[in-house]
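Asker: no FASTA, just this:
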């Protein structure tokens, strides 16, 4: 990962104060979490500890939501997907529940996260850590030879993860033919699911992700983390489960979905003009999904079009319903109805959606406490999504300003991502910085030389002009 670094006094405490992020949990929340971790709520559970589950997460992660066992089933596949069961530890209406509703989701900062649940649960009793027997919501999804689901079952279970892997390790093992037996089918299944996603019209943007690592002593480092194949294949298992959950809730007429409206024709026509201006051949019969899937993410014109395509993905939110279905149940970016159920340690809504699916699958009534919460979940999650996005952007902007503070007047190579009348959004290649550049007729999708004209470390702003 190409990166630059800059030492800064302290960490990101000033951002925590600016966004009024909680520094800890109240005593009553910690006390309830400690007690729940020692004595989870009882429930009828299947013993699935004989299944050799494994997890795939970023290196060093402790809040492990998902574990999987993938296998062949005739000419198709079987996905066993265990999701941390927060319902075993969180009492409805209790201190942990109330605090989780206030927070909405875990916030990740370079110098430590702001967890949704106390670490005794999120990194301990509820986490699917290797070697531990843990309560889980166990999804079994059978798929045919094309990786289309043919049967779904969800129930409470006890599971035990056997190994904790990261994306790079799995990528190397799959390439070498030495992957753990529980994930040897990941590449084949992942590719088939990606093909289905393109046919559904899913919009996949292969933009590299800005990432921060390091610490205040050695300097904060900023780099670009490209998404590898295992990232995409692993995400497909989660998406498959979320689509299965949405189907269960829609059929039952109760639940909460993650939704995104379809792009209007004007936006798609605007994207076609952008592709033409970038020199990208887009035949009339080719869908947006097919076009994006065929682009080479290493090319600057591809990055520019990915950036333009974000205009089609505006308006994401959550839709709860009971009785009558909402006017739209689809997530346009996925190309199907979809629900969040696979990250309950880190995201509030997943716990409630899981309870709906468990109840429907068991032919029992959805609990009153879940029904009562459904109307407020879209508001709570939208607020926490907004906060998470602003915190993440502020952290990256701060590191960019720290890194560039002593390089005013220097020149850099950059790719023009999106141009307006007299300025453009650019990606500086080294160090990897997103910024604004002043200049007329800046060519989208091309490399140019820019000069750093100003840095404001306090306001986290950097300015460039075409050199």
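Answerer: Sure thing, it's come through. It should be emphasised that the depicted structure is a prediction, and the values quoted were computed from it without experimental measurement. Residues are numbered from 1 along each chain as shown.

Asker: make it CA atoms for all contacts and neighbour counts henceforth
Answerer: OK.

Asker: And the helix or strand that contains residue 28, what's buried?
Answerer: According to DSSP states H and E, residue 28 maps onto helix 27-38. Residues of helix 27-38 classed as buried: 29-30, 32-34, 36-37 (neighbour count, 16 or more other C-alpha atoms under 10 Å).

Asker: Give me the contacts around the next helix or strand after it.
Answerer: Moving toward the C-terminus from helix 27-38, the next helix or strand (DSSP H and E) is strand 46-47. Applying C-alpha atoms under 8 Å, 6 or more residues apart in numbering, the contact partners of strand 46-47 are 155-159.

Asker: repeat that for 7 Å
Answerer: Residues external to strand 46-47 that are found in contact with it (C-alpha atoms under 7 Å, 6 or more residues apart in numbering): 156-159.

Asker: Next step: those restricted to strands.
Answerer: The strands, defined by DSSP state E, take in 156-159 from these.

Asker: Just the buried ones among these, please.
Answerer: By 16+ other C-alpha under 10 Å, the ones in strands among the contacts of strand 46-47 give 156-159 as buried.

Asker: from those residues, which single one is nearest residue 301?
Answerer: Residue 301 lies nearest to residue 159 out of those, by C-alpha to C-alpha, at 46.3 Å.

Asker: ok, the nearest residue to that closest one once chain neighbours are set aside to residue 20 distance?
Answerer: Nearest non-adjacent residue to residue 159, counting by C-alpha to C-alpha, 6 or more residues apart in numbering: residue 49, 4.4 Å away. The gap separating residue 49 from residue 20 is 42 Å, by C-alpha to C-alpha, to the nearest Å.

Asker: Those two: which has the busier surroundings?
Answerer: Each of residue 49 and residue 20 has its neighbours counted (other C-alpha atoms under 10 Å); residue 49 has more, 16 against 9.

Asker: correct me, but the more buried one touches residue 162?
Answerer: No: checked against C-alpha atoms under 7 Å, the pair residue 49 and residue 162 is beyond contact range at 9.7 Å.

Asker: now the buried ones among the ones in strands among the contacts of strand 46-47 in JSON lines, with distance to residue 423?
Answerer: JSON lines is the format used below for these (distance: C-alpha to C-alpha, whole Å):
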{"residue": "156", "distance to residue 423": "54"}
{"residue": "157", "distance to residue 423": "55"}
{"residue": "158", "distance to residue 423": "56"}
{"residue": "159", "distance to residue 423": "54"}
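
Asker: Show me the helices in this structure, by range?
Answerer: Assigned by DSSP state H, the helices in the chain fall at 13-18, 27-38, 95-103, 119-120, 167-176, 186-200, 229-252, 265-277, 288-293, 300-309, 348-361, 368-373, 377-404.

Asker: Can you say which of these is nearest to residue 79?
Answerer: helix 229-252 (8.0 Å).

Asker: which parts of that closest one are buried?
Answerer: Residues of helix 229-252 classed as buried by neighbour count (16+ other C-alpha under 10 Å): 229-234, 236-250, 252.

Asker: alright, now check it against this:
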């Protein structure tokens, strides 16, 4: 399940405003010095690797795996199969993850470039990939009817949704079908889902219930879509996650928790961590809820509040986006021989590791290698151990860059959305005031459902309803600013 804001653009493609958006994205990429293109040496090495991967001996092409992704996706990290466990009445989950290490060797040009990039950057239908497409969208991708090397996770789940056993090994696999979220959801809604999707819904719902019981929460982060309505105007829309996406995300979380359990038990590995939320950030979210007209009783805990939100409602969708503030401070911790002081991911209320998206995120390749070694009873590869000291800092830097890219795209979209409304007044609530300058702060507006900066000639009234005037919305500078009316 995504923890970052996903912004898409829907336009005619040949309008002046659509071209402005493309130019704006190109300017962001130039400013940040990021490019979808790879150096020639990296492309050459990737092409050679695609033609000569290191294949495992184990053949599990008998497992009838499928992938479920957005319709247009080609970088397919994960393929799924679920069956009932006749011995326990529970389930056996097979989850095949693309084996990037079958193509990328430590220190080769693709590895060096991937370590420099850290992760794929997304925003407004633009993509700066982690690996060259000859690998990420072709040879290493779990495309249908293609035999691929994979890390095959086999996880046993009991009838309450609790994982009871895990094994991961290298194997050849073959996906039977590339399905889309929308098509699978349509089948579910019509009551014609396959047996496999029926089992996915059972396990997904059980895992959601277990998440709630342990005090965890997964943000059902909606896609924000800027839709061109004609004559240079845009509207902000939100697309909620389908239940199928939520169930699928729970399988990924199940695998990440299983990976963490292996590493914690062995006292070696790489965990994704998140410290407990700052009470001030929770208080700000209470003010945001008020601004958006959403009831949040003082006695209701944050995870329980999030579960009341309906992402199909624009104000609720905006509230979910605002809740990403509590994910700030997430990071990675490596350990070898002992356990880190802070090993928990507080939002999930569990230990957790990133292992299911190696085509798009560097750390997953390293964590996957640790788990394969632990299950095989062999030493963790030296190249993995050698990278542990620098890996958290490398991922912190790539995360900073991804957030910078995402924020620049969001700012561009919001400036395009509002550029023809300069001078208009809006109802808002002040959700934050600058500690050093009380005349500056942040507001939440209900329509359109956005957060923005505001300035005033007097101290801003924190938590109060105010009227603000839009004084600037400039797509060229990606700046939006309001003034207290």
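Answerer: That came through fine. Here the structure is a predicted model, which is why all the values come from computation and not from measurement.

Asker: How alike are these chains, TM-score-wise?
Answerer: Superposed pair, TM-score by TM-score structural alignment, normalised by the length of the first structure: 0.87. Supporting alignment: 457 aligned residues with a C-alpha RMSD of 3.2 Å.

Asker: still on that earlier bit, what's the matching residue for the residue nearest to residue 159 of the first structure over in the second structure?
Answerer: Alignment note: residue 49 of the first structure maps to residue 61 in the second structure; criterion TM-score structural alignment.

Asker: measure its match to residue 366 of the second structure for me?
Answerer: In terms of C-alpha to C-alpha, residue 61 of the second structure sits 25 Å off from residue 366 of the second structure.

Asker: Residue 254 of the second structure now?
Answerer: As judged by C-alpha to C-alpha, residue 254 of the second structure and residue 366 of the second structure stand 18 Å apart.

Asker: again, but for residue 127 of the second structure
Answerer: For residue 127 of the second structure, the distance to residue 366 of the second structure - C-alpha to C-alpha - is 23 Å.

Asker: which one of the ones in strands among the contacts of strand 46-47 of the first structure is nearest residue 401 of the first structure?
Answerer: Taking C-alpha to C-alpha as the measure, residue 401 of the first structure sits nearest to residue 159 out of these, at 45.6 Å.

Asker: The closest one -> the second structure?
Answerer: For residue 159 of the first structure, the aligned position in the second structure is occupied by residue 173, per TM-score structural alignment.

Asker: Correct me if wrong: its match contacts residue 60.
Answerer: Yes: contact status for residue 173 of the second structure versus residue 60: in contact at 5.3 Å, counting by C-alpha under 7 Å.

Asker: Can you pull the residues that touch both of the two?
Answerer: In contact with both residue 173 of the second structure and residue 60: no residue, using C-alpha under 7 Å, 6+ apart.

Asker: so who does the aligned residue in the second structure for residue 80 of the first structure touch?
Answerer: Counting by TM-score structural alignment, residue 80 of the first structure corresponds to residue 94 in the second structure. By C-alpha under 7 Å, 6+ apart, residue 94 of the second structure lies in contact with 80-82, 152-155.

Asker: Alignment lookup: residue 369 of the first structure to the second structure.
Answerer: Using TM-score structural alignment, the partner of residue 369 of the first structure in the second structure is residue 383.

Asker: Tell me how many other residues surround its match.
Answerer: 13.

Asker: The closest residue to it other than its chain neighbours and residue 384 of the second structure, how far apart?
Answerer: Once flanking residues are discounted, residue 383 of the second structure sits nearest to residue 106: 6.7 Å by C-alpha to C-alpha, 6+ apart. Using C-alpha to C-alpha, residue 106 of the second structure is found at 9 Å from residue 384 of the second structure.

Asker: Same drill for these two, tell me which one is more crowded.
Answerer: Under the criterion of other C-alpha under 10 Å, the comparison of residue 106 of the second structure against residue 384 puts residue 384 first, with 17 against 11.

Asker: Quick check: that one touching residue 366?
Answerer: Yes: between residue 384 of the second structure and residue 366 there is a contact under C-alpha under 7 Å: 6.0 Å.

Asker: Quick one: map residue 272 of the second structure onto the first structure.
Answerer: Per TM-score structural alignment, residue 272 of the second structure is aligned with residue 258.

Asker: dump the residue contacts of its match.
Answerer: By C-alpha under 7 Å, 6+ apart, the contact set of residue 258 of the first structure is 317-319, 331, 338-340.

Asker: What of residue 113 of the first structure?
Answerer: By C-alpha under 7 Å, 6+ apart, residue 113 of the first structure lies in contact with 106-107.

Asker: what residue of the second structure matches up with it?
Answerer: Here residue 113 of the first structure is matched to residue 127 in the second structure, going by TM-score structural alignment.

Asker: Next, find the distance separating its match from residue 381 of the second structure.
Answerer: Going from residue 127 of the second structure to residue 381 of the second structure by C-alpha to C-alpha gives 31 Å.

Asker: how about the strands in the stretch 51-200 of the second structure?
Answerer: Ranges of strands within the stretch 51-200 of the second structure are 65-69, 78-84, 91-98, 121-123, 126-128, 147-157, 163-180, based on DSSP state E, counting those that start in this stretch.

Asker: Tell me roughly how far the third one lies from the first structure on average.
Answerer: This points to strand 91-98 of the second structure. Strand 91-98 of the second structure, aligned to the first structure and superposed, deviates on average by 0.8 Å (mean C-alpha distance after the TM-score superposition for the first structure).

Asker: for that strand, the distance to its chain's centre please.
Answerer: Remark: strand 91-98 of the second structure is offset 20 Å from the chain centroid, using C-alpha atoms, centre = their mean, to the nearest Å.

Asker: got the angle for it vs strand 78-84?
Answerer: Strand 91-98 of the second structure runs at 170 degrees relative to strand 78-84, counting by axes from the mean of the first three to the mean of the last three C-alpha atoms, to 10 degrees.

Asker: Not counting sequence-adjacent ones, nearest residue to residue 52 of the first structure?
Answerer: residue 162 (5.8 Å).

Asker: and which of the contacts of strand 46-47 of the first structure is nearest residue 455 of the first structure?
Answerer: Distances from residue 455 of the first structure to those, taken by C-alpha to C-alpha, are shortest for residue 159, at 51.4 Å.

Asker: my guess is the closest one meets residue 48, correct?
Answerer: Yes: contact between residue 159 of the first structure and residue 48 holds when scored by C-alpha under 7 Å: they sit 5.2 Å apart.
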